[in-house]
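Engineer: Sequence plus predicted model, see below.
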Amino acid sequence: MSRPGPGGSGVGGDHTVVNRPLLDSPSDYLLAAVLAVTAVGSMLTWLIGQTAALITGGGWAPVSPGETFAVATRLPEHLGDPAAAWPVAARAHLPGPVGFAVATVLDLLLLATISVVVLRRLGGTQRRRGMASAAQITRVFSPAAVRAAGQRLRPTLQQPPARPRVSRWLRRLPSLIDRGGSRSADEIGLDEVSVDVGRADPGVHGTSQPVRLGIENSVLVLAAARQGKTSQVVIPWVTSWPGPVLVTSVRPDVLRATAALRAGNLAVLDLTGTTWPHALGWSPTTGCQEFDTARRRADLMITVGKQGHSDATNAVFFGTSATNLLAGWMHAAALTGRTMREVLTWALDEHDTTCVDLLRRHSGAAPGVAGMLDALYRSPAETRSNLFATVLTGLAPLLSPVAHTAFCPTGPGFDPAEFLRGAGSVYLIVPETHTAELAPMVSVFVDEIVRTATAFAATAPTGRLDPPLGLFLDEVANVAPLPKLPDLMSYAAGSGIFVAAVLQDLAQARQRWGRDGADMLWGAATCKLVLGGLTGDEPETISRLVGTYRERLTTTSRTPHGPTVSTSLADRQILTPEAVRTLDPAQRQGLLLHATTPPVITRMVRHYESPRAGEHAHSVEQTRPQPVTGHEASRARTGKAGAA
């Protein structure tokens, strides 16, 4: 048999002793059982007798524990008068049968209580090998830890709350003077500096302390379908986020459950054929008076578009020229007050050179762009045809009437800077069956918000957005597959941008960004949150990435010459693939992997089970969609999104 020895987790920290059984035959075990029963019975008899004497005022009975074995053997003959079974010298101190009955009940209750406490304490000190200890969880994920980090990351939180009630202000006046008017860490709300990841699983870690994830992290969420990623992760995090949020999804669940709970302006870009209040419109030509902006957006649109059309082999070869062609069109449209509607018109007719003439006549045109476009139009017919076909991979979303309305507004459209300043909420909803063709436009919109936020952060005194921007990118590989998402995950947190990228599995990442890109994405995320239900090679991959612990095995055996002891080392998996696959959705389990901390298994709370369940239900009732009509959608998207 084996038993775990003392030691912490990690290399060389676990010790298992394997011994030959101490008892050789059934008769040995029987003898041991008899001795154990005798010892326990004697001690219990002595304890009951002494308790009976004390509670009835008889004082301490002059009987040693060793003498009570004989007492125990005589008790069956004296059940009507238990004192008669005791030595004569002790009988004067002992009560009648009622006193013994009361003492027996009290002692059994006391022993039961002590047993429960001891077992709980022993169980509380146990944790699965290789998993984070209570101290390690406290150091990184405790409320105190995230508050301390939050004071540094969000210095504005140290300012006293605005307009406190007079009575509260008077009570706090001495402490405010001592701190120069600043707020202490304990006064900072947890939702202002972290997101909730539930509580540590006590069966794994020996503690059920809260687990919070600070805003300085970037998170990669891996969750198979119907495992609770929306209800356990996205909805609770969006609800509590202290700053502006951008949410992507293939269904309106997050919008409906959180819209009424979010402060600030609300804007919805729904490409499923449904309209909501505060529908937004935004043109990719906005700001393209600067040719660098036009080329950057064109490059992103075509790069994402080509990913969704892997069979278009010529698109790879003509990528650079196609980017220049689309950038020239967007530059011309922006300079002359046109929209993506005209850009699409030019893309559908390779003989329409209107844009060249517009650029040649406009004084603000970037040098050489008109000549570049003219040269592309004069390319051989086959080359020109391939260029236009490549451009259309990025413009394909505009062929959808709903997307055309959203990205070709007739008014000023959505302003990312105003959205960030107002700590607003933007919801992007893309139909699951059309994510590939709509991805270029959705991606360029998300990229514009990220770039605007990064620019804001660069001019802030701390170099960070405060309050921070939350990017909750559900189904990111399909809805908004930013080519540089791995880079964004690595640097965004330093600018006050919290990224939570949600994938069904790593295979999605490999398909979209390639094997190297998927590895970069995994490495760039400071935290990974894994839910159950992963299939294929994913559980094995996660198990391998979680790592191993080293176990020292000490074996003791008997020989004719005496006992011998041997020691060996063995590497064990911290979590087996089966343990990863079977993370229990019924217990709301999630596996949290942090860059510098051993793994943590948490028990999360779904939004409809949380203390705010009623508020979420009210939000669902208040946020109702209506069927889209072309006139209403066009009118809704001619201006800026309204306030929620």
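Structural biologist: Received, thanks. Residues are numbered from 1 along each chain as shown.
Engineer: rest of the way, CA atoms for contacts and neighbours
Structural biologist: OK.
Engineer: Next secondary structure after the longest helix along the chain?
Structural biologist: Identified as the longest helix of the chain according to DSSP state H is helix 26-55. Next in sequence after helix 26-55, counting helices and strands by DSSP states H and E, comes helix 68-74.
Engineer: So for that next one, what gets flagged as buried?
Structural biologist: 68-69, 71-72 (16 or more other C-alpha atoms under 10 Å).
Engineer: What helix or strand is residue 236 located in?
Structural biologist: Per DSSP H and E: helix 235-240 holds residue 236.
Engineer: Who are the packing partners of the helix or strand just after that helix?
Structural biologist: As assigned by DSSP H and E, the chain's next helix or strand after helix 235-240 is strand 245-249. With contacts taken as 3 or more C-alpha pairs under 8 Å, 6 or more residues apart in numbering; DSSP states H and E, strand 245-249 sits against strand 425-429, strand 469-473, helix 476-479.
Engineer: Second structure follows, compare the two:
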Amino acid sequence: MFHGNVWIFDPTNILDRKEPSTDHFNIIGMVRNSMDAEKVGAIFEAATHGEGSREGNPNAHFDLMGSKIIGSLLLAANVSGKNDRDVFRWAMTTDEDEPAAILDEHGFANQAATLRGLKRQPVETRGSVWATAQRCASPFEHEDYLASIRPVNDQHRVFDPVAFATSTDTLILLGSRTAGATSALVSSLVWDVFRSAQREALAGSNGRLRVPLVMELDEVGNTVILPELPEWYSFAGSLGIIISSYFQSVSQGRKQFGKEGMNELIGAASVLVYGGGGTEEDFVSSLSKIIGHYDHKVTSHSSSYNARSGHGRSSSDQIQRREILSAADLANLSPGTMYVRTSDGGGGIVASHYWFKDEQLTQKIEPRMRRLKMGLKSTGPGDKDLIDVG
């Protein structure tokens, strides 16, 4: 049976709805303390960083400090009842004084000291740190898609991540890394939902969510930029949080998490699904080695002749170790064919099942998609879902 509300965060109307969603999401409000400020600041920095590997970044120190500055500005805005306009103004005018005074007033002396200390840095250092903070503030630049993150009087229209964690609702997040850096907003919402679900699970008697949280994260690397994602994979399942992340390539994951981070994520995943087309030789070669070898019996025949015994024949068998699937086989899997491996050691080749080719699934899904595009409130599945659609 289908029940529960569907919440939609689609600030740039990727869904092309006739009427925009009336749902509201309190991005500023999720930054309640200094740890929240640091984590959300890191998400904003990563999501606005642009393409390219983070490894060997010569500006890493400025990026780190800039992420702390934007986090402190978000914290100052939340505790003083201000909004994204103030965060953007502080960043663009390189104003340390007003947010520092607010943080001091609300008991965040260390964050205030960090802001004031920036004024005493050399001009080049201060400029580089503020340049990062300004980049991090870019999601707040375009007024036309910020209505959904600003306060409203009707609290029934405001998404509550804590209530969501114990509900049967569905949350659909849509954004883009290029469309005004909305991926920073999407990624922060994913983080807030995960954080809330984690707390609810740990507060329960068995340490698990009563209703599992299913997180379908499409376009990881483009839309969902979460530095903590590999770490989440190591423990989320035990909390009743099921995460599925979709990458266009291994290289895309390495750009976001680094090679070691991507290896950590793959190693911690309960199920690995590879759909072919991989061009990273080291990755497909490692898959080939993991899949293993089989013993192939090779029989050879020989004949001989001598005057005493005449013609003779003999045969011998040899066992050769051969790859079950070579790197070339894996790179050239036919469309619709996937390799699946589970953490308990099982694995094999499977055929994809396309929902749009399944009449029963199509009849269930398409009407709901039409309702969403028309701007009508729909109902969601029994388990709560967090779905990112890049």
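Structural biologist: Everything's here; your move. Remember, predicted model here, so these are calculated numbers, not experimental data.
Engineer: And the helices in the stretch 251-400 of the first structure?
Structural biologist: Here the stretch 251-400 of the first structure has its helices, by DSSP state H, counting those that start in this stretch, at 253-258, 291-307, 313-317, 319-335, 340-347, 354-361, 369-377, 381-395.
Engineer: Which of these has the highest mean neighbour count?
Structural biologist: helix 319-335 (a mean of 25; mean count of other C-alpha atoms under 10 Å).
Engineer: Give me the angle between it and helix 369-377.
Structural biologist: Orientation check (axes from the mean of the first three to the mean of the last three C-alpha atoms, to 10 degrees): helix 319-335 of the first structure against helix 369-377 gives 130 degrees.
Engineer: For helix 319-335 of the first structure, name the packing helices and strands.
Structural biologist: Helix 319-335 of the first structure packs on helix 291-307, helix 340-347, helix 354-361, helix 369-377, helix 381-395, going by 3+ C-alpha pairs under 8 Å, 6+ apart.
Engineer: quick one, which of the ones you listed is nearest to residue 527 of the first structure?
Structural biologist: Closest of those to residue 527 of the first structure is helix 291-307, at 26.1 Å (criterion: C-alpha to C-alpha).
Engineer: Quick one: distance of the longest helix of the first structure to the chain centre.
Structural biologist: 54 Å (C-alpha atoms, centre = their mean, to the nearest Å).
Engineer: The second structure: matching residues for that one?
Structural biologist: Structural correspondence for helix 26-55 of the first structure: none found in the second structure, per TM-score structural alignment.
Engineer: which helices and strands does that helix pack with?
Structural biologist: Using 3+ C-alpha pairs under 8 Å, 6+ apart, helix 26-55 of the first structure sits against helix 68-74, helix 97-124.
Engineer: can you redo those as TSV with distance to residue 307 of the first structure?
Structural biologist: Listed next are these as TSV, based on distance: least, C-alpha to C-alpha, whole Å:
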stretch	distance to residue 307 of the first structure
helix 68-74	84
helix 97-124	51
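Engineer: Point out the most buried one among those.
Structural biologist: helix 68-74 (a mean of 17).
Engineer: in the second structure, what residues pair with it?
Structural biologist: So helix 68-74 of the first structure sits over no part of the second structure, by TM-score structural alignment.
Engineer: May I see the buried residues of the next helix or strand along the chain from that helix?
Structural biologist: Under the assignment DSSP H and E, the closest C-terminal helix or strand after helix 68-74 of the first structure is helix 88-91. Applying a neighbour-count criterion of 16+ other C-alpha under 10 Å, one finds 90-91 buried in helix 88-91 of the first structure.
Engineer: Quick check: chain neighbours aside, which residue is closest to the spatially most central residue of the second structure?
Structural biologist: Centroid check for the second structure by C-alpha atoms, centre = their mean gives residue 224 as the closest residue, at 3.9 Å. Closest residue to residue 224 of the second structure apart from its sequence neighbours, by C-alpha to C-alpha, 6 or more residues apart in numbering: residue 187 at 5.0 Å.
Engineer: State the three-state secondary structure for the aligned residue in the first structure for residue 236 of the second structure.
Structural biologist: For residue 236 of the second structure, the aligned position in the first structure is residue 492, judged by TM-score structural alignment. Following DSSP: H, G, I helix; E, B strand; the rest coil, the label given to residue 492 of the first structure is helix.
Engineer: and residue 492 of the first structure, how many neighbours?
Structural biologist: With neighbours defined by other C-alpha atoms under 10 Å, the count for residue 492 of the first structure comes to 22.
Engineer: swap in residue 613 of the first structure?
Structural biologist: Neighbours around residue 613 of the first structure, by other C-alpha under 10 Å: 14.
Engineer: And the one 5 residues further on, by the same measure?
Structural biologist: Applying the criterion other C-alpha under 10 Å, we find 16 residues in the vicinity of residue 618 of the first structure.
Engineer: Let me know the helix or strand that it is in.
Structural biologist: helix 613-622.
Engineer: counterpart of residue 391 of the first structure in the second structure?
Structural biologist: Residue 391 of the first structure maps onto residue 133 in the second structure, with residues paired by TM-score structural alignment.
Engineer: so what's that match up against?
Structural biologist: Taking C-alpha atoms under 8 Å, 6 or more residues apart in numbering, we find residue 133 of the second structure in contact with 45, 66-67, 69-70, 91.
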